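> This is the structure alone, sequence omitted:
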């Protein structure tokens, strides 16, 4: 019974995080969902593409249940990083549609297996795993990238929140600028007080 409860709990959390990730795209135009917002090029639609690609692998081939659509080989060096951004030929509908098909396939894998079902991850140094291990890994990765998406969306329009249901109220530009300035003043004062110049940057 505890295994069934644990599996449903982990699966439920994964479902919530998946939907929150797609929610981060809502209301944005094509440029904003694709544009690089960090020096390494991190972007919202690319995060969706990345998460669905790896979920397809982890809850597909790892358990001998390959996702039925083409995926780049995980060991193809020429394709490394291609899952983190979206080309001009790929549509948002394609990326989101494939994402939802991956979820359907993954859900079937989770339903069919027990938490101690064995799998094999050839790109891990200790490749022999259980479904439990993979669910924890996917929750960690999805949560990590959802945090990235939180920051990216906030950069674009100030929107924050963990889901559509719990979206934080948006403040006007004047409020945000005043809040930002208050935190900046505190950081600058602390850097001066504790003897670390250059806005607190350590050497």
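Great, that's in hand. If you're wondering where the values come from, they're calculated on a predicted model, not measured in any experiment.
> Only C-alpha atoms from now on, for both contacts and neighbour counts.
OK.
> residues contacting residue 32?
residue 156 (CA atoms under 8 Å, 6 or more residues apart in numbering).
> so it is in which element?
Here residue 32 sits within helix 30-34, counting by DSSP states H and E.
> other SSEs contacting the very next helix or strand once past that helix?
Heading C-terminal from helix 30-34, the first helix or strand you meet, by DSSP H and E, is helix 44-58. Packing partners of helix 44-58 (3 or more CA pairs under 8 Å, 6 or more residues apart in numbering; DSSP states H and E): helix 30-34, helix 92-112, helix 131-157.
> In the last one, which residues are buried?
Of the residues in helix 131-157, 131-132, 134-135, 138-139, 142-143, 145-146, 148-150, 152-153 count as buried by neighbour count, 16 or more other CA atoms under 10 Å.
> repeat for stretch 66-77
Under 16+ other CA under 10 Å, the buried positions of stretch 66-77 are 66-67.
> who touches it?
53, 56-57, 59-61, 79-80, 102, 105, 123.
> Could you rerun that using 7 Å?
Here stretch 66-77 makes contact (CA atoms under 7 Å, 6 or more residues apart in numbering) with 56, 60, 79, 105.
> Can you flag the buried ones in those?
Buried by 16+ other CA under 10 Å: 56, 60, 105, out of these.
> Okay, one more to line up with it:
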């Protein structure tokens, strides 16, 4: 299988995994800040879509074509990490799909060694190739998909994915497992 195809498949899997963490949740749960720093599911999707539009668009002279005002220089700090009430989850999910389609068009149009320029990386690192940016975007998307896994478990207890990567255990079995881990942590700490 061609290297570009492999990279595209990994990116597509990570995108799908991220979006699947939103399934079945209402607007409140999608937006609810689950960490001290406000990390929330919908914000993660908005951020990933925005970043992908830049890295697999602007960096290769293929602008996304839609305004993303939350990325403007004068935008509020972290404006890409949450959604105001007037911005629906459906709109953000659609943005994610459009950003992915734009990225896929860029990938299809270019060779892996095609040059790009990331001005926000500074002069020593800004000159890149499509291959480098694809790896970077896969890592970025996977990182946030992992965050989304944890947030979803905190919201409603659901864990794992559609590939069955999490042991199927009862609530009692999970509670027993957790107690074992707590005991191991206490023992390691000398408590």
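Alright, I've got the coordinates. Treat the numbers as computed from the prediction; the structure is a model and nothing was measured.
> returning to that earlier point: with distance to residue 193 of structure 1 added, can I get the helices and strands packed on helix 44-58 of structure 1 in a markdown table?
Below are the helices and strands packed on helix 44-58 of structure 1 laid out as a markdown table (distance: least, CA to CA, whole Å):
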| stretch | distance to residue 193 of structure 1 |
| --- | --- |
| helix 30-34 | 40 |
| helix 92-112 | 49 |
| helix 131-157 | 29 |
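> So which of those is nearest residue 16 of structure 1?
Of all those, helix 131-157 sits nearest to residue 16 of structure 1, with 10.2 Å by CA to CA.
> what's the mean distance for that closest one versus structure 2?
Helix 131-157 of structure 1, aligned to structure 2 and superposed, deviates on average by 0.9 Å (mean CA distance after the TM-score superposition for structure 1).
> downstream neighbour of that helix in the secondary structure list?
helix 173-193.
> In that next one, which of the residues would be classed as buried?
For helix 173-193 of structure 1, the neighbour count (16+ other CA under 10 Å) marks residue 191 as buried.
> likewise stretch 115-124 of structure 2?
Applying a neighbour-count criterion of 16+ other CA under 10 Å, one finds 115-118 buried in stretch 115-124 of structure 2.
> Work out which residue lies at the spatial centre of structure 1.
residue 145 (2.8 Å; CA atoms, centre = their mean).
> do you know how far the counterpart of residue 83 of structure 2 in structure 1 is from residue 168 of structure 1?
Using TM-score structural alignment, the partner of residue 83 of structure 2 in structure 1 is residue 86. Residue 86 of structure 1 is 28 Å from residue 168 of structure 1, where distance means CA to CA, to the nearest Å.
> Which of the two has more residues huddled nearby?
Counted by other CA atoms under 10 Å, residue 86 of structure 1 and residue 168 do not tie: residue 86 has more neighbours, with 22 against 13.
> And the contacts of stretch 66-77 of structure 1, which two are furthest apart?
Taking CA to CA, no two of these sit farther apart than 79 and 105, at 23.2 Å.
> for stretch 108-125 of structure 1, the distance to its chain's centre please.
Offset of stretch 108-125 of structure 1 from its chain centre (CA atoms, centre = their mean, to the nearest Å): 20 Å.
> do the same with stretch 29-43 of structure 2
Relative to its chain's centre, stretch 29-43 of structure 2 lies at 13 Å (CA atoms, centre = their mean).
> Specify, as a residue range, where that stretch falls in structure 1.
Using TM-score structural alignment, the partner range for stretch 29-43 of structure 2 is residues 32-46.
> buried set for the matching stretch?
Here stretch 32-46 of structure 1 shows 32-37, 42-46 as buried, counting by 16+ other CA under 10 Å.
> Of those, which is the nearest to residue 185 of structure 1?
Nearest to residue 185 of structure 1 among the buried residues of stretch 32-46 of structure 1, with distances taken as CA to CA, is residue 37, at 24.9 Å.
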